[in-house]
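Undergrad: Have a look at this prediction, sequence included:
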Amino acid sequence: MRAVLLPIAYLLALLPTPSWAYRDYFTIEQKAQLAKVQTVLVDAMALTDKGAIEAGPIADLASRRLGELGYTMVQDRAKPHDAVFKVKCEQRKTWEGTTAAGGDADLPDAPSRLWKGPACQMTYLLGELKVRWQREVRTGFDDAVVAAQATKAGEPGAYAIGKLQEELEKYEFPLLLTAEWGQPERLLTLLDSADTTQARKVKIFSLLGEMQADEALPRLKQALQDRDLAKQALSAMGNLGREGIPLLIEIMTTSQDLEVQTAAAKGLGQLGGLHGDASVVLPLLAKLKDPKTDWFVLTEVAWALGKIPDKRSIQPLYDLDKKLQALHDPGNIPLKKLKEAVFWSIKQCDTWDQFS
């Protein structure tokens, strides 16, 4: 059994983690500093093939967007500040490296070792400490000279920096930084703003869930009334405290929306596994045994049961597996996924069968 567990542990160590998982590397004092960050100094650079150009517009953009989260922004190093947000935009990116593995190195918006075209690299300083949080935005072209000539845009360097500013305007670095610093109250305030778009609300819910911000639970409950936000809110609730379990059970069993049922079942699996709470097992089993349960919902229910291994789940899972094995339809993708979920959960619950 030891020989089986060691490779699994090794593989788990290679899985990517959210950027705020880096907070585990901070001391208690540093975490407290991050949670209290209020005044942020913006340190911006703009570099072209001909040298440095005015970076004021980039600094102003970063200041305005971070200011939307309620931060006090400064651009004068002589003024007191709690953290430094650094953004370097270049016509031809200079590689500054990422972490060796995990975290930023595995994220799609991490600095790319291969990209040599226009890019803005972002990080921050806490005191003199340069942390491992790194992000990057890029243009849709890798050669500014060719792109500028094709659009008759004039000087390639200025054109590249201008396009990078457009990318910075769209990229949600203010939300990511706020999550990284562990300040959910700022995200919740922005969530309630009339100017916040639906797409941005979805991103905020995702971050609140990944932050495991229990204080967001009341707001997530409100979001369940919004069809466009309900699924994301349920997903976020799956990462919070066990207080959300009764509500998720109610939603899974009463909602007529299949996507909402599916999200609720997934949330129950996450919460049950996270807190070791077996109270989710019986409601999930009831859904598993209900012949009216849609296959997509049933698949998520099966996955959820595997996250909370319980002897009560073994026989119902075997019974369902027997029924599924009698169905032969190679082109049926939902059936294939359901079979995979049931098989995996049986292996999680019936461990005696594996090692006997």
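TA: Sure thing, it's come through.
Undergrad: contacts, neighbours, all on C-alpha from now
TA: Will do.
Undergrad: so how many other residues sit close to K311?
TA: When counting by other C-alpha atoms under 10 Å, one arrives at 11 neighbours for K311.
Undergrad: Can you name the residues in contact with stretch 106-119?
TA: 16, 89-95, 97-98, 104-105, 121, 134-139, 141-144, 160-161, 164 (C-alpha atoms under 8 Å, 6 or more residues apart in numbering).
Undergrad: could you flag which of the residues you listed are buried?
TA: Neighbour counting by 16 or more other C-alpha atoms under 10 Å classes 89-94, 98, 104-105, 121, 134-139, 142-144, 160-161, 164 among the contacts of stretch 106-119 as buried.
Undergrad: So which of these belong to helices?
TA: Among those, the residues falling in helices (DSSP state H) are 144, 160-161, 164.
Undergrad: nearest to S63, of those residues?
TA: Using C-alpha to C-alpha, L164 is the member of these that lies nearest S63, at 15.8 Å.
Undergrad: list the contacts for the closest residue to the closest one other than its chain neighbours?
TA: Closest residue to L164 apart from its sequence neighbours, by C-alpha to C-alpha, 6 or more residues apart in numbering: T139 at 6.0 Å. Contacts for T139 (C-alpha under 8 Å, 6+ apart) come out as 117-119, 160, 163-164, 167.
Undergrad: can you put those in JSON lines and add distance to G51?
TA: Formatted as JSON lines, the contacts of T139 follow (distance: C-alpha to C-alpha, whole Å):
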{"residue": "G117", "distance to G51": "16"}
{"residue": "P118", "distance to G51": "14"}
{"residue": "A119", "distance to G51": "15"}
{"residue": "A160", "distance to G51": "13"}
{"residue": "K163", "distance to G51": "17"}
{"residue": "L164", "distance to G51": "16"}
{"residue": "E167", "distance to G51": "21"}
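Undergrad: Type out the ChimeraX command that picks the buried ones from those residues.
TA: A single ChimeraX command selects the buried members of these (16+ other C-alpha under 10 Å):
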select :117,118,119,160,163,164,167
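Undergrad: ok, the contacts of T139 vs A9, which is closest?
TA: A119 (36.0 Å).
Undergrad: so how far is R132 from the closest one?
TA: Separation of A119 from R132 (C-alpha to C-alpha, to the nearest Å) stands at 18 Å.
Undergrad: again, but for Q212
TA: Distance from Q212 to R132, by C-alpha to C-alpha: 21 Å.
Undergrad: Okay, strands next: where are they in the stretch 101-250 of the chain?
TA: Here the stretch 101-250 of the chain has its strands, by DSSP state E, counting those that start in this stretch, at 119-126, 129-130, 135-138.
Undergrad: Can I get those in TSV including distance to P174?
TA: Shown next, in TSV, are these (distance: least, C-alpha to C-alpha, whole Å):
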stretch	distance to P174
strand 119-126	11
strand 129-130	18
strand 135-138	12
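Undergrad: take a look at this one as well, against the first:
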Amino acid sequence: MKTWLPIFTILALILCLTPPDTDARRTHLSAEQKAKLEKVQTVYVNVLALTERGRRDPAPLLAIVKQRLEELGYTVVTDRQQPHDVEFKVKCEERKTWTGTTRAGGDAELPDAPARLWKGPACLFTYYLDGQDLGWYKEVRTPFEDALAAAKAVGVSDAGQYALDQLAEQLKTYDFPVAVTAEWGQIDRLLALLNDPSTHKVRKLKILSVLSQMNADEALPRLTEFLKDKDLEQEAITALAGAGAESIPILIDLFRTATQPEIKAAAAKTLGHVAATTSDPRTIPPLLEYLKHTLTRIRTSEDIDFPVLTEVVWALGKLRDERSIEPMAKLQEKIWLIHDNSEEMQALREATNWTYKQLDLDGHLS
């Protein structure tokens, strides 16, 4: 791994001049609201527990939420009449009934965004500042959608309580404290957790990921430290996507120098994500270079590093560049001449077909 100090010096300057991604996403927040959220210390936690047979005691769920927020240093109150800076609401249901609207694209496509079609057990997270819902929603769900069938399968007669118990397990693992702290723009609180030796590595990676999305200049150098950890290397590469264009030099170097196929594939995939979100042309040359080199030696399936090439092909389709059209056409021709119906080849053909269509939107090359 190269020394990144010169790069980080430049990146730090860029990050200081770039408005945080959260600002771009939440333009409806006033400067006063942002300032209040950055200073939130006392949180009133309001938890609802609902089953098909009515309300249940929310105390077990409340205890989990309270403990997890306190781990980040918040002062938690459970009485609305007590002074507080913000209300954090968690609504857990055996059968989800919330039908509110969420953003299209962006946050709405994240795994923890409310799922419109989900009707099974779920907990919805939101918060209120000065009594106003500011449109931040997160959701966790059980592995099963039919609580009655799931409870019956394990010999439990009370499906509603079973659903709430399983949601309690989700509350113990889903990192809503980090998510909402990032939403409130409290970088110092996240850094304190990041620097705590007792914080698990996976959680540190989550923190670094959200910090990079907030354009916190502390994130990039720390992410490169995780690149040295073989157990978390792929996750660290994926997390770099949150830094946007600033991560491109690191990702390109990783893609070109990595000897492990899974690492090279992860770098290619992340370059594609960055290309899609930033339209930065620097993402294309290293991917195109790999594709052209691969084309010179493809004779049979054994000549193809499927995980890497497939991610390279998907990535090239994320940013339209005329330089990619000719080599993609050659690849499409080559892989269909190879007699191979394996899942790996089918995945590569699917990626190639999609990318070629993205590059040839006008249909002039067909």
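TA: Structure's in. What do you need? Just so we're clear, the structure is a prediction, and the values are computed from it rather than from any experiment.
Undergrad: quick revisit: tell me how far the residue nearest to L164 of structure 1 lies from D109 of structure 1.
TA: 12 Å.
Undergrad: same question, L6 of structure 1
TA: Using C-alpha to C-alpha, we find L6 of structure 1 at a distance of 31 Å from D109 of structure 1.
Undergrad: Equivalent analysis for A144 of structure 1, please.
TA: From A144 of structure 1 to D109 of structure 1 the distance is 20 Å (C-alpha to C-alpha).
Undergrad: and if you look at I333 of structure 1?
TA: I333 of structure 1 is 31 Å from D109 of structure 1, by C-alpha to C-alpha.
Undergrad: the helices in the stretch 151-300 of structure 1, which residues?
TA: Along the stretch 151-300 of structure 1, the stretches classed as helices by DSSP state H, counting those that start in this stretch are 156-170, 173-180, 184-191, 198-211, 217-223, 227-237, 245-254, 258-275, 281-289, 295-307.
Undergrad: Out of those helices, which is closest to C349 of structure 1?
TA: Short answer: helix 295-307, nearest of these by C-alpha to C-alpha, at 6.3 Å.
Undergrad: how close does the helix or strand just after the closest one sit to structure 2?
TA: For helix 295-307 of structure 1, the following helix or strand on the C-terminal side (DSSP states H and E) is helix 311-325. Helix 311-325 of structure 1, aligned to structure 2 and superposed, deviates on average by 2.2 Å (mean C-alpha distance after the TM-score superposition for structure 1).
Undergrad: matching residues in structure 2 for helix 311-325 of structure 1?
TA: Mapped onto structure 2 using TM-score structural alignment, helix 311-325 of structure 1 spans residues 322-336.
Undergrad: I333 and D109 of structure 1: who's more crowded?
TA: It is D109, of I333 of structure 1 and D109, that has more neighbours when counted by other C-alpha under 10 Å, with 15 against 10.
Undergrad: now that one: how far from L217 of structure 1?
TA: For D109 of structure 1 relative to L217 of structure 1 (C-alpha to C-alpha), the value is 28 Å.
Undergrad: same question, A3 of structure 1
TA: Distance from A3 of structure 1 to L217 of structure 1, by C-alpha to C-alpha: 41 Å.
Undergrad: Comparing those two, which residue is more hemmed in?
TA: Shown here are A3 of structure 1 and L217; by other C-alpha under 10 Å, L217 has more neighbours (21 against 7).
Undergrad: pretty sure the more buried one is touching R242, no?
TA: No - using C-alpha atoms under 8 Å, L217 of structure 1 makes no contact with R242, being 10.4 Å away.
Undergrad: circling back to that earlier point, which among the strands of the stretch 101-250 of structure 1 is found nearest to Q30 of structure 1?
TA: Closest approach to Q30 of structure 1 among these (C-alpha to C-alpha): strand 119-126, 8.1 Å.
Undergrad: what's the angle from the closest one to helix 156-170?
TA: 60 degrees (axes from the mean of the first three to the mean of the last three C-alpha atoms, to 10 degrees).
Undergrad: and strand 119-126 of structure 1 with helix 173-180, angle?
TA: Using the same axes, to 10 degrees, strand 119-126 of structure 1 lies at 30 degrees relative to helix 173-180.
Undergrad: how about V43 of structure 2, what's its match in structure 1?
TA: Using TM-score structural alignment, V43 of structure 2 pairs with V40 in structure 1.
Undergrad: again, but for P286 of structure 2
TA: Counting by TM-score structural alignment, P286 of structure 2 corresponds to P283 in structure 1.
Undergrad: can you tell me which residues contact the nearest residue to its match once chain neighbours are set aside?
TA: Nearest non-adjacent residue to P283 of structure 1, counting by C-alpha to C-alpha, 6+ apart: I249, 6.8 Å away. By C-alpha under 8 Å, 6+ apart, the contact list for I249 of structure 1 reads 264-265, 268, 280, 283.
Undergrad: what do you get for G276 of structure 1?
TA: Counted by C-alpha under 8 Å, 6+ apart, G276 of structure 1 has contacts I308.
Undergrad: do the same with the one 5 residues further on
TA: With C-alpha under 8 Å, 6+ apart as the criterion, the residues that contact V281 of structure 1 are 305, 308, 310, 313.
Undergrad: how much space is there between it and W303 of structure 1?
TA: V281 of structure 1 is 12 Å from W303 of structure 1, by C-alpha to C-alpha.
Undergrad: And for A101 of structure 1?
TA: Distance from A101 of structure 1 to W303 of structure 1, counting by C-alpha to C-alpha: 28 Å.
Undergrad: the more surrounded of these two?
TA: W303 (23 against 12).
Undergrad: State the distance from the closest residue to that one other than its chain neighbours to F26 of structure 1.
TA: Among residues not flanking W303 of structure 1 along the chain, A341 sits closest, at 5.3 Å (C-alpha to C-alpha, 6+ apart). According to C-alpha to C-alpha, A341 of structure 1 and F26 of structure 1 sit 37 Å apart.
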